[in-house]
Structure formats: C-alpha cells, structure tokens
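Trainee: Pasting a predicted model and its sequence here:
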Amino acid sequence: MASFCALAEATSPLIVRYPLVKNVNLYKNQSAYFHELFKLALDNSGIDYKLEYVSVPSLPQSRSAKLIDQQVYDAHWMTTSSEREAALLPVRIPLLKGLLGLRVGLVRQENITLGNKVIQSSDLNNFRVGQGHDWTDTQILQANNIEVVKAASTVTLYDMLRKNRIDYLPRSVIEVQSELEVAADPDLMLEPDIALYYPQAVYFFTHPDNIRLNNAIKTGLETAIQNGQFDTLFNSYFAESLKQANMDERRIIRLRNNTLPFNTPLETKEYWYAEALLSSQKNNAG
C-alpha cells in the first residue's frame, strides 16, 4: 500500500500554490521576476505540475514565512537568515545573484563628489549614512564599524536626504532606479564612484515537509543555469539597471556579512554577480 501511494505521488501532477501579491507598485519589477523565475524552475524540473495562485496583499517577508509554515501556500522568495532556514526549507541558489547586497548611494547634488573621499569603509564615517532601523543592512553596516542614522522607512530616509539630515543613502542596485523615478526629485542622484558590497542571498523557500517541491525547484534552477535560461531572464530584468549604475566604473568596497547562515554557497562564484566585478577589478589592478 505504501509503495502504491508513493507511485501515485510520483506520477500525479504536483499542485503548487504560489502567492500572487495584489497592488504591487514600487517593486513590481522584482515581483514579476521572481514569479517568472519560479515558473521557469518548475518548467525545467522534469515534473508534471499545476500552478495555483493565492491572492495576498503586499506583506513583509516575516508574514510570508508564517503563511508557508501554515501551508496557506507552498513557496515564496525571501531573504535568507539563520532563523528563517531553521523554520523553512531553502533552495540555496541565490535568485538575484547577490545584487540585493550590491549597494549604490543616493546623494544630494551638492555631494556628488562624495565618493572621491571614500577609499575604505571607515571613510564613510565622515558622512551621515542612512538606513532603516530594523533592516539587516543596518546590522551589516554597523558590524563593519560604519555609523548609521536610522529611520522607520525608505520614504522617511528619502525625506531625510532631501532635508540634509543624512548625506548618503545606500540602496540595492536593482531598487534604486525605480525609487528615483518615484521620488522625482532632481536634487537627488546616484553618487557615481563607489559601491558597497556584501553577499546577501534571496532564495525560494518551502515548507520543511514539502521535499518534492523543494527538490523540483532546485533541479529546475540548476537546469536553467546550465541551459542559459536563468541568465537570459535575469538580464532581461536587471541588465539595464546595472548598465545605468555604471558598475564597471565603480570602486567596490567589500563588507563582511556575519548574518549569513554558515552553509550559504559562497564558494560557488557563478552564483554571485559582484564576485565577477571584484575579480575583474583585481585583475585590472594587477
């Protein structure tokens, strides 16, 4: 009887419930990318599946993790942490290639040359650096001995930058262009010379008991990496943001990220976009 049930599970379509977020505005590009990548992974997994959508409002990742734990839906993308990996099952392939931790800075026009005075991370303490009070990014900067002015939200931080209460606002290279468009303030611009980088992983997570789906996502992502479809999709969403940020021209200041779980696949260099940039800069310097 047990073998019959196992056979039925292996041959029947896998029902996959995925959250479809209503009223996505500021980060709709990322949301669409994760959705397409999830379907791409399932399409490359070799299994028969049926995708069903669960309509949800925009919600914090901590809430999404609880909904997976409660089996309201089966999988979603989230930034990793030791706590999250203890509660849910990650597929340890970084969906954004670490770009969430590749940060470029917003400044007022009067501070456009700020980066000329920053050679190492401690030089940032000559300026007022803003971040959210409960962001992991804030913990990372502080752990690297960078003083941080904290605020409750991204909107508040933009307002503080306008009002000269902070000088430098690091944002992910994949977030900053859309944020600038929404801000529509000609006095706010990208500082052109430096970028901060710390490895930061966004994974698909499943319920710990949903081994079949977790394995399918992993197999599908690995196959998409090998056949080039992962990079094709990634570039279709983010190549223009990277081009606009002139990453090849920036001096990248590497920071430690002690919040990463110990088994983050840092040794798999092709998973991390910024590693190629750092390697290129090292080779050029040599």
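Mentor: Cool, got the structure.

Trainee: Please make it C-alpha for all contacts and neighbour counts, starting now.
Mentor: OK.

Trainee: Strands of the stretch 1-150 of the chain, residue ranges please.
Mentor: Counting by DSSP state E, counting those that start in this stretch, residue ranges of the strands within the stretch 1-150 of the chain are 14-21, 49-56, 75-79, 89-91, 102-108, 129-132, 148-151.

Trainee: Of these, which is nearest residue 34?
Mentor: Among those, strand 75-79 comes nearest to residue 34, with 7.1 Å by Cα to Cα.

Trainee: helices or strands next to the closest one in the packing?
Mentor: Helices and strands touching strand 75-79, by 3 or more Cα pairs under 8 Å, 6 or more residues apart in numbering; DSSP states H and E, are strand 14-21, helix 61-69, strand 202-206.

Trainee: returning to that earlier point: just put the strands of the stretch 1-150 of the chain in CSV and tack on mean neighbour count and distance to residue 32.
Mentor: Compiled in CSV, the strands of the stretch 1-150 of the chain are given as follows (neighbours: other Cα atoms under 10 Å; distance: least, Cα to Cα, whole Å):
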stretch, mean neighbour count, distance to residue 32
strand 14-21, 17, 10
strand 49-56, 13, 14
strand 75-79, 22, 12
strand 89-91, 21, 19
strand 102-108, 24, 20
strand 129-132, 24, 25
strand 148-151, 18, 28
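
Trainee: Out of those strands, which is closest to residue 43?
Mentor: Set against residue 43 and scored by Cα to Cα, those come closest in strand 49-56, at 8.5 Å.

Trainee: which residues sit against that closest one?
Mentor: With contact meaning Cα atoms under 8 Å, 6 or more residues apart in numbering, strand 49-56 is reached by 13-22, 42, 72-73.

Trainee: Okay, one more to line up with it:
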Amino acid sequence: MPTTTTSIMICRSDNLSKGGTLCKKKGAVYMRALQTQAGRAAGMACMGWQQCAPIRMIETATHNQLSISIFTAYPSPQGMGKVGIRTFTCRTQCHFAHPIARRHNMVQRAFCTVLSGLAFLLFGLPGHAADIALTLATLPNGNHKYYHKLLEESLKAQGHSVIISVKDNLPQPRIVSYIEHGELTLHWFLQTKERDGKFVAVHHKLTQGLIGQRVMLIPKGDEAVYERVKTLDDLKVTGKVAGLGQGWFDADVWKESGLKVMEQAGDWKQLYPMLASKTRGVDYFPRGATEIVAEAHANPDLAIEPRLLLVYPRDFGFYLSKPHAALKPVIEAALEKAEKSGLQKKLIAEFFGASIASLNINKRIVIPLKNPTAN
C-alpha cells in the first residue's frame, strides 16, 4: 500500500484556508486541494494563534504512525510570510525542526496530544467545508452520470467544493483493480459482504432499490417466448439463459434462484452483440430499471421484455478505496442529508424518471429472486 499524506487546516477564526493531499502511486504524483472552514472549536484549539496552521498527516502501510508538520504564518508589514517548519510524531516525544518553534513549545506540546484526533474530527464535522478531489470511472453507456451527480451535488450541498477527474470507459475488472490500488477514489457496486471486507463501504442505498428491479433485454421478436411466464418456476421451464458479467453478484442471484446463466469473461459489453445474434448461448440480459431504457436505445437490435419484473432486495452503494477511507463519514453524512432534503429523489427523477415511467413498473408481474445466503 502506498504512503498517503493528508493535509488539513486548523484556524483561529472562520477564515477559509487551504491545504493539500499528496498521494504517490507507481511513480506518479496526484495532488488534491482540501479546505477546512474551522470555526469556534478550531479557534480554541489554535490557542490564540493569529493565523492558520496546516497539519500534514502521514500514514504508512507498515506502521500506523502519525507524523505532523506544522507551517505557521505570521503577519508582517508586507503581508503574510511562512516562518519555519515544525515536524513531530504524535505517538512519541515532540521534536521541533525549526528554532522559531521553541517560542511556542508549550502550545505545540499541547497540540501533540490531541491533534491526530482533532484533525480528523474537524475534517468530518458538518459545517467544516473542504475541497474534495475524486477520481471516478465513466461507463460507455453513460450510466455513471447519476452517480457522479449525486456525489457531487450532495457534497456541494454541505458546503464542500468538489473536483472530479475521470478515467474513461473502464471495464468492471479494471475498476475493481483500480479501487484495490487506490487509483480510483470510489465506485458504485451492488452491496455484498465480500466487497464490505475488501473495500470501505459507504452505507447508503443509491437508487432507492431500483437497481434490484430487473427487466430483461431480449432480441427483437422474442417477446412471445415469455408471454406465459408468471412465476419463477415458469421462467425456469423456458430453459432460457441469462447473460451476465463474470463475477457479478447478479450471477450468484440467478444461480441461487435456479436459473441458467452464462458468465461473460472480459468485456461484459460483448453481451449486447451476443444477445442480438441469437446464436451465442445468451437469451436475455437482465438490467436494472435505471439502466435498460438507455441501453435498448443504444442497441436497436434488442428490445425490452414488456411484462416481467425480476426483483431481489439489493442496491448499489459507494465503495471507497482504502487509501481514501477518511472520506467515508463525509460522504455518508452528505448522502443522508441528500435523502432527507429530497435531493436524491429529485436526481433519480431527473435521470431515470422518464425511463421508469416508460417501463410501467407498477403493472409488471413481479418475480422475486433469491439472494445468495453467503452474501
């Protein structure tokens, strides 16, 4: 695991100050800005200091040791100027690298006992705005747009500035790899126990259950195949094979429910031409209610099965890469408030409302599926 450095400002007043986060990965350097609007509590912590003090926290994979460097700016006739650097490790005796720091040893030693917890507390508390940089994946069908917007608008509503950079058109195996190595900040996946252990789960349902409502994408002209299907057993009797991506949670659901599955290794998007061909072992592609309309429009040889709704109680959640675990409470708080304020519902309607209406969800025959017991 690479070293992760986080910088946070602690200020005496309500002034906004800036720090940065530096992550080194595979020889590349990524910089992201952070802002913390530290108010009254931070002012007390600064113990009367005139200006702001950035605190750089470094956590390594081999030992959970916190090293803090403090750069203090003092006023001068020409304006602000940096005076000295002080570095110490808060789990051992404080050491001050710059002689000017000796003037404030008592203050700094008091800081030494509390800063590690205080800095994280300030970063996570509501009302302390921060610039948050996110590296996210895009998907070729545009299905990423809602998740990006939900994340961005939820954080902005809490006073944060959000900087998003993207890695375009990544297949899911690469997304998983990038999350494992910290090259993506987070991604949205169906929630499973395995992922909860592998990544850092952000506990919030992103589609209000819509992604667990599955509609079948089928070859045009195959609608009559499913006309008599009313139950799970009826669907089993057809002998039809669902196409799903290799390793997808959906594949486990289909198997647990006694349905036939073909798992596509590599690029799952090959399922569209495979399905359209009618000759490559795939009869239908179950897609989320939030996904299928756009995908049907993009694949004119395919059609939306009009009668059935295959349902299992699972939703998408955000999963953070472990180097970005400190964002978990910030994002959870922002999403919770987005749900309470109606922002999430508004975005679901904006991105999916017309599609959901066209699917006639409430008039479809519901076929409950079985969640795998291990997940």
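Mentor: Cool, the structure landed. Since the structure is predicted, the reported quantities are computational estimates derived from the model, not experimental observations.

Trainee: Report the separation between the spatially most central residue of the first structure and residue 87 of the first structure.
Mentor: In the first structure, the centroid-proximal residue (Cα atoms, centre = their mean) is residue 100; its distance is 3.7 Å. Separation of residue 100 of the first structure from residue 87 of the first structure (Cα to Cα, to the nearest Å) stands at 22 Å.

Trainee: before we move on, what about residue 257 of the first structure?
Mentor: 21 Å.

Trainee: rewinding a little: would JSON lines of the helices and strands packed on strand 75-79 of the first structure with distance to residue 131 of the first structure be doable?
Mentor: Conversion of those to JSON lines gives the following (distance: least, Cα to Cα, whole Å):
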{"stretch": "strand 14-21", "distance to residue 131 of the first structure": "26"}
{"stretch": "helix 61-69", "distance to residue 131 of the first structure": "18"}
{"stretch": "strand 202-206", "distance to residue 131 of the first structure": "19"}
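
Trainee: Minimum distance to residue 123 of the first structure: which of those has it?
Mentor: Minimum separation from residue 123 of the first structure across those (Cα to Cα) falls at strand 202-206, 28.9 Å.

Trainee: Just after the closest one, pick out the following helix or strand.
Mentor: The element immediately downstream of strand 202-206 of the first structure (helix or strand, assigned by DSSP states H and E) is helix 211-227.

Trainee: mean distance, that following helix to its aligned residues in the second structure?
Mentor: Here the mean offset of helix 211-227 of the first structure against the second structure after fitting is 1.7 Å, by mean Cα distance after the TM-score superposition for the first structure.

Trainee: Any buried residues in that helix, and which?
Mentor: Of the residues in helix 211-227 of the first structure, 213-214, 216-225 count as buried by neighbour count, 16 or more other Cα atoms under 10 Å.

Trainee: Also stretch 226-237 of the second structure?
Mentor: Applying 16+ other Cα under 10 Å to stretch 226-237 of the second structure flags 226, 229-230, 232, 235 as buried.

Trainee: Just flag the most distant two among these.
Mentor: Taking Cα to Cα as the measure, those span a maximum distance of 11.7 Å, between 226 and 232.

Trainee: Pretty sure residue 185 of the first structure sits in a helix.
Mentor: No: secondary structure assignment (DSSP: H, G, I helix; E, B strand; the rest coil) places residue 185 of the first structure in coil, not in a helix.

Trainee: ok, how many other residues are close to it?
Mentor: A total of 12 residues lie near residue 185 of the first structure under the criterion other Cα atoms under 10 Å.

Trainee: so how far is residue 179 of the first structure from it?
Mentor: As for residue 185 of the first structure, its distance to residue 179 of the first structure is 10 Å (criterion: Cα to Cα).

Trainee: Common neighbours of those two, please.
Mentor: Residues within reach of residue 185 of the first structure and of residue 179 at once, by Cα under 8 Å, 6+ apart: there are none.

Trainee: re earlier: nearest to residue 48 of the first structure, of the contacts of strand 49-56 of the first structure?
Mentor: Of all the contacts of strand 49-56 of the first structure, the one with the least separation from residue 48 of the first structure (Cα to Cα) is residue 13, at 4.8 Å.

Trainee: So residue 202 of the second structure is in contact with residue 334, correct?
Mentor: No: Residue 202 of the second structure sits out of contact with residue 334 when judged by Cα atoms under 8 Å, with a separation of 10.9 Å.

Trainee: Regarding the second structure, what is its longest helix?
Mentor: In the second structure, taking DSSP state H as the definition, the longest helix is helix 105-124.

Trainee: circling back to that earlier point, redo the buried residues of stretch 226-237 of the second structure as TSV? Include distance to residue 191 of the second structure.
Mentor: Shown next, in TSV, are these (distance: Cα to Cα, whole Å):
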residue	distance to residue 191 of the second structure
226	30
229	29
230	28
232	24
235	26
